[in-house]
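Participant: Next come a sequence and a model predicted from it.
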Amino acid sequence: MPKKERELSFSGTFATDIALPGMMFASVVRSAVPSGKIKSVSLPGGTGKMELISAADVPGRNAVSMLGTDAEIFCTGDIRYKGEPVALVVGEDEREVRDAARKADVVVELDFSRKKADGERTAIIAARTEKSAGFSQDDFGKAPFVVDETWENAMRPLSMKETNAAAAYFDGDRLSVYAPNQWIHNMRESLSACTGIPRHKISVTRTPISKKSSSAIFQSEIAAAMAAIASIKTGRPVKLSYTRSEQESFVENPARITVRHKTAVSEDGRIIADDIRITADAGAYCPFAEEIAERLLLGASGIYKAEKRRVSVKILSSKNPPRSVKMKAIAMHDFFAAECQMQRIAEVTGISPKTLRKANLDAENALFGGIRIADAIDAVTQSLDPFIRRQDLSATKNDDCRTRKEFPGGFDSSAFDRKFFAYRMRESGTNFLDTVSPSVPNKVGTALACAVEGIGYAKRPTVLRTELHDDGKFVIESFPVSDADWGAWTRTVSDILKIDRTLVFLDPKIDEGKENNWPDTLSENTGIKARLLKECCAETRENLATGIRCASAGADAGGKPFVDAAFAACIVEVEIDACTLSVGIQRISVAFDCGRIQNKPLMEMQARLEIQKQLPQLMEGKLLSCNDIRIQFMESDGEPKQIGNIIDSVVPAAFASAVSVARGRTISRLPITERDILG
């Protein structure tokens, strides 16, 4: 190992691929039951020279602490959830170590006084927040329409990314740790507390981060602490890598979030009042419960306004394993519910989904300033006109007069409206199973969904510093960013300062006093940083104009809600086979408002890739596909914006609503099951 190491450095090698001389391997022994008391842990015979490490071997405090939340490194008393770590097996061969961990004998004293189902527990509120504006229950009694539905997007992304891992080496004086850590400051604090090693003698090398979620932040620190304790005891480097099963259960296990909308609507489709209640099961512990509650509160209404509104959010603790929340994509739960609710309102009131949305846009919300929401909705609905199938045209022509008569609240002549009403009338009021026959037409449905990407809350300042050296090099002081972001950054510097892009460098060195006191993946918002970089470049250009050759600049932002990426409107068209009842996606059309497009082919490829990622998650036990995906961009001179996770918000909502139209009944939860189709 080097004689002198920096306290913080970065590596392009995943922690799972780290190889150190003389390295041993570790695997976690976990509780097989959700409750009880740990009495003892032992290895079965024939395990060779493997070592069993438990709470008794922890030199310091047997816990990792984050934002006032403590999680035991190794369980010593009451078990909090099934799968909680109770010990660590360390040995020379990784396969044998994992096998021994599975066969370890864990003696548990069961608590029969709490005989409840796995995961069930008296609700404990970890965080709650509420916001109300002129809200009264009396509004629901006076309204001509009241729509009360509960929505849940429980889709689980395919687990394909690198698993959580950590490697550690203690040379008797200094501890070196390699991990995909997202909060360097807190990791060093936790490692110092559990090992007893002074903070300044702990070096952390950040490896590539494959999962940026709340659980990943915490699990990374727990794995690093385990590897460090094992290295101290064995005197050799130790690497701990999660199995794919562990990754899915403890790092990528999504929180269950339900959103209930009770909406009062006027005759003309105006939202009079909206009572929104959001509940999230965060599992056994969640350090970021307050942050999750605030972000869910911020996006609860989607892009719509209500004359009167109440939003309440509760984050619950349970006997489930800690649940994962991807902070930057958490708004997808809000938008899924808001868009499905708007579709349901359209069905109840007989008003076009397009007209209904445009009538209730929150145009005065500063968050959405400069976003051409109405234009994007028009663009995606009009885009269907050239793609209408012959049978769709015949259906809409035959039903056109009936449609105008039965749905006077808001019908226009766009292809989307004609198809939506024709499909809805065809399927409503019929017994679905009675129409299952090869001799009847397939069930068809279409639906619209909208969303903005990147709703968040910059609670803590995001800071960026740059410096132009006298040799012509332009240095940006920041944590490493993705290749795509770095390409955009170098273009920005080159365009503003007329500097060759090869002279732009990133300095990831973060000194002791400059470490973030908040997880980097939550505070290092790339959209905000792109804006700050432009401010730095503009300041540098002004300095150069006054004759200052060596110029430095800095900018910060924080404390306000923000939307840092694109707006999208999406239409999904589905067809349910009348004989087999299988669901197929006929077409997906998406219109984006992304500001100025710098690389259109790349943006389109990214959008298509994100759509393809969503398709396998929409139905349980079935891999859906779509051969007709239409992408269009509304170009403007506005600031370039990222697509980000916006597809996560629009495609699932449009799909669920389209299946509801085809099925003739409301589908309120994803992924959809065969039972949902059969009813």
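Facilitator: Nice, I can see it.
Participant: going forward, measure contacts and count neighbours with C-alpha atoms only.
Facilitator: Will do.
Participant: got a list of contacts for stretch 572-581?
Facilitator: 435-438, 440-448, 582-589, 651, 654-655, 658-659, 662-663, 677 (CA atoms under 8 Å, 6 or more residues apart in numbering).
Participant: Could you list which of these belong to strands?
Facilitator: 443-448, 583-589 (DSSP state E).
Participant: want to throw those residues into TSV with distance to residue 460 and neighbour count?
Facilitator: Listed next are the ones in strands among the contacts of stretch 572-581 as TSV, based on distance: CA to CA, whole Å; neighbours: other CA atoms under 10 Å:
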residue	distance to residue 460	neighbour count
443	50	24
444	48	30
445	45	29
446	42	29
447	38	29
448	36	30
583	45	21
584	45	16
585	43	23
586	45	17
587	42	19
588	38	22
589	37	20
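Participant: Any chance of TSV for those, columns distance to residue 13?
Facilitator: Formatted as TSV, these follow (distance: CA to CA, whole Å):
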residue	distance to residue 13
443	50
444	49
445	47
446	45
447	44
448	42
583	42
584	41
585	39
586	42
587	40
588	37
589	38
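Participant: Looking at those residues, spot the one nearest residue 517.
Facilitator: Nearest to residue 517 among the ones in strands among the contacts of stretch 572-581, counting by CA to CA, is residue 448 at 41.1 Å.
Participant: what's the spacing between the residue nearest to the closest one when sequence neighbours are not counted and residue 354?
Facilitator: Leaving aside its sequence neighbours, residue 448 sits nearest to residue 571 (CA to CA, 6 or more residues apart in numbering; 4.5 Å). Separation of residue 571 from residue 354 (CA to CA, to the nearest Å) stands at 11 Å.
Participant: and the comparison structure, right after this:
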Amino acid sequence: MPKAGERRRAVPKKKTKGAQGQISFQNDFYSDISVEGMLYARIVRSPVPSGIITSISQGDLPDGYFLFTAHDVPGCNLIQTPLGKVPVFSEGNIAYCGEPVGILVGPDEKELARLLQELQINYDANSIESYLEPENPAGIPAAQTHPAENGSGAIEHVSASSLFSSKIAERKIERGNCFLPDQNGVVPGLESVFTSAATVQEGTWAYAVNTPYNREPNGALCSYDGTKLTVYTPTQWLSNLRKVLSEATGIDGTDIIVNKTRACDHGTNSIWYNAFIACQVAVASYRTRCPVKLVYTREEQQKYMDCMQPITISHRTALSREGKLLALQVGIEVNAGSSNVFIREIIDRLAIAATGCYDAENVSITSSAFYSRNPPSSIDQQLIDSAAFFAIENQMNKLCGSSGFTPAEIRLLNLTEGEYSARNAPLVLLPKAKETIDAIIARSDFNRKYASYHLDNITRMRQKGKETQIISYLTPLRGIGFACGYEGSCYYGSEVFSSDQSLTVTMQADGTIVIQSPPISRSIQEIWSKLASSILGITQSSVSIDSHFDAGNEPLLPEGVYSNISIMTQLLKKCCESLKKRKPDTKLPFSVKKKLSAAQKKAWDSAEFEGTPFHSCSFAAATIEVELDPCTFREKIREINIIINGGKILNSTAAESNIKLAVQRVLTSLVEEDSVECNNIKIAFMQSEENPTQIGELVYQVLPAAYTEALSQALGCTVSTLPMQSNSLYKLLQEKEASEQKQSKKQSTPPAQTAAATPNADAQAASDAQPEPEKTEEAAHHDDTGNA
């Protein structure tokens, strides 16, 4: 085994195409690749969430085993990101429990695990910030020793009082006449709208749904031979990977060979932090001159890559007697953990989606993100909007209980219109939204089932006495939920979005067509080849995809995040039409490049936060019918109906298959460490000749809200948090019954006794008139029986 610094060239055991180029796409998993003389690696992590690392006691490592820390980074250890500098390895000041402080490498994985357990990390419990506080003058450091964090056990989260340590980004939106001066020059303000409204409803919703995947954990294999650095990793952001690697190692970007392996994780951490993982491995390879492979354990993947901190959204909504939304006041709080380079975009996207598909006359939204001493929060970049839709759709459903309108009625009355106005900025165009809602209501028989379950719930609540209370739960509890939402494609406000997003198509001398694009799925390949062949009059076998890029020419955008199939399909169509119009004597090969115009990006004004934020939108409506077993308190989904308008569906079979797969993934994420099953899933698409739009993530926007709405109706109380625990439904029923018993005792107390026991009888009577939090909706159900 060579010593650190000794030069040794790595030779792959298996041949991989594109190895001589600067970048190649491979169908292999990086964890399956082995090279001669390869060392294995494990990350040494901080055992505490805060403090200052003073030293790492490693003893005498066996021959061939090495520990590298921030001092061994050959280039720059602090990498610049949109939110400031992020270290490859912690330089001492601990940001969160589990933060990488070094990398341990050696030839045997079992021996590495043993050595990792024996490492002792010495640290000062006082953080740098504590020494800077004047009321806490620096004294003798409280030095402590702790075994290194190795990825096992629970993360030590900070207390609730200090969960959000500092605000890092905020977006405020105020729209509507109440924010403008009246004839007397006085600004009425939002409170004046709530005071005069017929119905006011409040709700707070917590969302932390993280769709599980049985996927390969993150990691990398790096080999440095003294001149070239070869990297195998499931990167999703090629240009960023090369930039970060070059900055951390000091190696010129042209000397870095990237072999992109298969990737199936689209969380924000996997998109941006994968480059830092590659840097950690590259540092070890640089120092040992040996190929080094790091594969995260399943536990590390879940704790440090897929961890999503809850997003909390509070709503206060005012409704007129006619069912029109008079005001929406929304507060959004996002725990970013220690860092998230996409956080500004995340809070902007949440602010845009906060009003859902609805147009309120007055809107006030505050969307904020906070640092905390927790691992970086990871949010699937394609599913950012789902938290906002979960909150607004449940809030609309809650309004039904206190206003007498059905879920379908209140939504149809407030759908965003297709015309731009000052009050509904930002404008999201919803294709055939009313027709889609009408279709889902008819297909699922929603109105009849909703009224039936509503009346059944009221009957249960009106039963008095212990005996009838027991009888009322002998039959299954049923409910039905409805939700709608949109999926926006190509967000123009992205900090890394470029109007240079493009596609190149080349006609070769033999008449074949080559499309230069990152790897796409087989179904998309079939769609593209069919589209190109139909326009150009050639066979589908004459169309191929080229996924090889030279250094510096790789896609600038993260894979599958800002570029999307709907846009690229339109660009492909334009390229093929231009090729068809070329002159007969044009010399071949002949290439055509089309890109998204800068004028399209100007449709969205990021500074004023108004305009059209997306290139295109698709729309979906869904219903879920549930049944709860009164013995086990477990839910069973009787039926799921989904209708989608995504423009012209180019391959209906593949589209339906993908939607059903997405449904199953959502169902596995609704209950922690458990899954909900449904064998009766019905998918339909609205007929349209419009350009195809992205539909792959629509299910995530509508199913979670429809699920909790159905449970809320079945239980007779509000379900406000996802994911749920396996015993959540039982606890909710217990809390509901306790609340009802408390209210019943209040109502049965004689007036004379109340007056004698309370100094201010009028004040007590007014207090008793206020319903319990869960009773608000229930009391409204009593009053709205006839309207159901």
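Facilitator: Alright, I've got the coordinates. Everything numeric here is computed off the predicted structure, so don't read it as measured data.
Participant: TM-score for this pair?
Facilitator: The TM-score (TM-score structural alignment, normalised by the length of structure 1) is 0.90; 652 aligned residues with a CA RMSD of 2.7 Å.
Participant: Give the residues shared as contacts by residue 571 and residue 354 of structure 1.
Facilitator: With CA under 8 Å, 6+ apart, residue 571 of structure 1 and residue 354 have common neighbours residue 448.
Participant: Helices of the stretch 251-400 of structure 1, start to end?
Facilitator: Per DSSP state H, counting those that start in this stretch, the stretch 251-400 of structure 1 carries helices over the ranges 289-298, 331-349, 353-359, 373-382, 390-406.
Participant: Can you add mean neighbour count and give those back as JSON lines?
Facilitator: Below are the helices of the stretch 251-400 of structure 1 laid out as JSON lines (neighbours: other CA atoms under 10 Å):
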{"stretch": "helix 289-298", "mean neighbour count": "21"}
{"stretch": "helix 331-349", "mean neighbour count": "25"}
{"stretch": "helix 353-359", "mean neighbour count": "22"}
{"stretch": "helix 373-382", "mean neighbour count": "20"}
{"stretch": "helix 390-406", "mean neighbour count": "14"}
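Participant: Tally up the residues packed near the aligned residue in structure 2 for the residue nearest to residue 448 of structure 1, please.
Facilitator: Mapped onto structure 2 by TM-score structural alignment, residue 571 of structure 1 lines up with residue 623. Taking other CA atoms under 10 Å as the criterion, the count of residues near residue 623 of structure 2 is 27.
Participant: Am I right that residue 623 of structure 2 sits in a helix?
Facilitator: No. Under DSSP: H, G, I helix; E, B strand; the rest coil, residue 623 of structure 2 sits outside any helix and is assigned strand.
Participant: circling back: so the residue nearest to residue 448 of structure 1 versus residue 416 of structure 1, what's the distance?
Facilitator: Here residue 571 of structure 1 is placed at a distance of 9 Å from residue 416 of structure 1 (CA to CA).
Participant: returning to that earlier point: would you reformat the helices of the stretch 251-400 of structure 1 as CSV and include distance to residue 10 of structure 1?
Facilitator: Listed next are the helices of the stretch 251-400 of structure 1 as CSV, based on distance: least, CA to CA, whole Å:
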stretch, distance to residue 10 of structure 1
helix 289-298, 27
helix 331-349, 30
helix 353-359, 46
helix 373-382, 40
helix 390-406, 56
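Participant: Of those helices, which is nearest residue 257 of structure 1?
Facilitator: It is, among those and with distance given as CA to CA, helix 331-349, at 7.1 Å.
Participant: and for that closest one, what span of structure 2 is it aligned with?
Facilitator: With TM-score structural alignment as the criterion, helix 331-349 of structure 1 aligns to 385-403.
Participant: Likewise for stretch 486-497 of structure 1?
Facilitator: Alignment of stretch 486-497 of structure 1 against structure 2: residues 525-536, by TM-score structural alignment.
Participant: ok, and what's touching the matching stretch?
Facilitator: 538-545, 569, 572-573, 576-577, 579-580, 650-651.
Participant: Now that stretch on structure 1. Mean distance?
Facilitator: Here stretch 525-536 of structure 2, set against structure 1 after superposition, deviates by a mean of 1.4 Å using mean CA distance after the TM-score superposition for structure 1.
Participant: Fine by me, thanks again.
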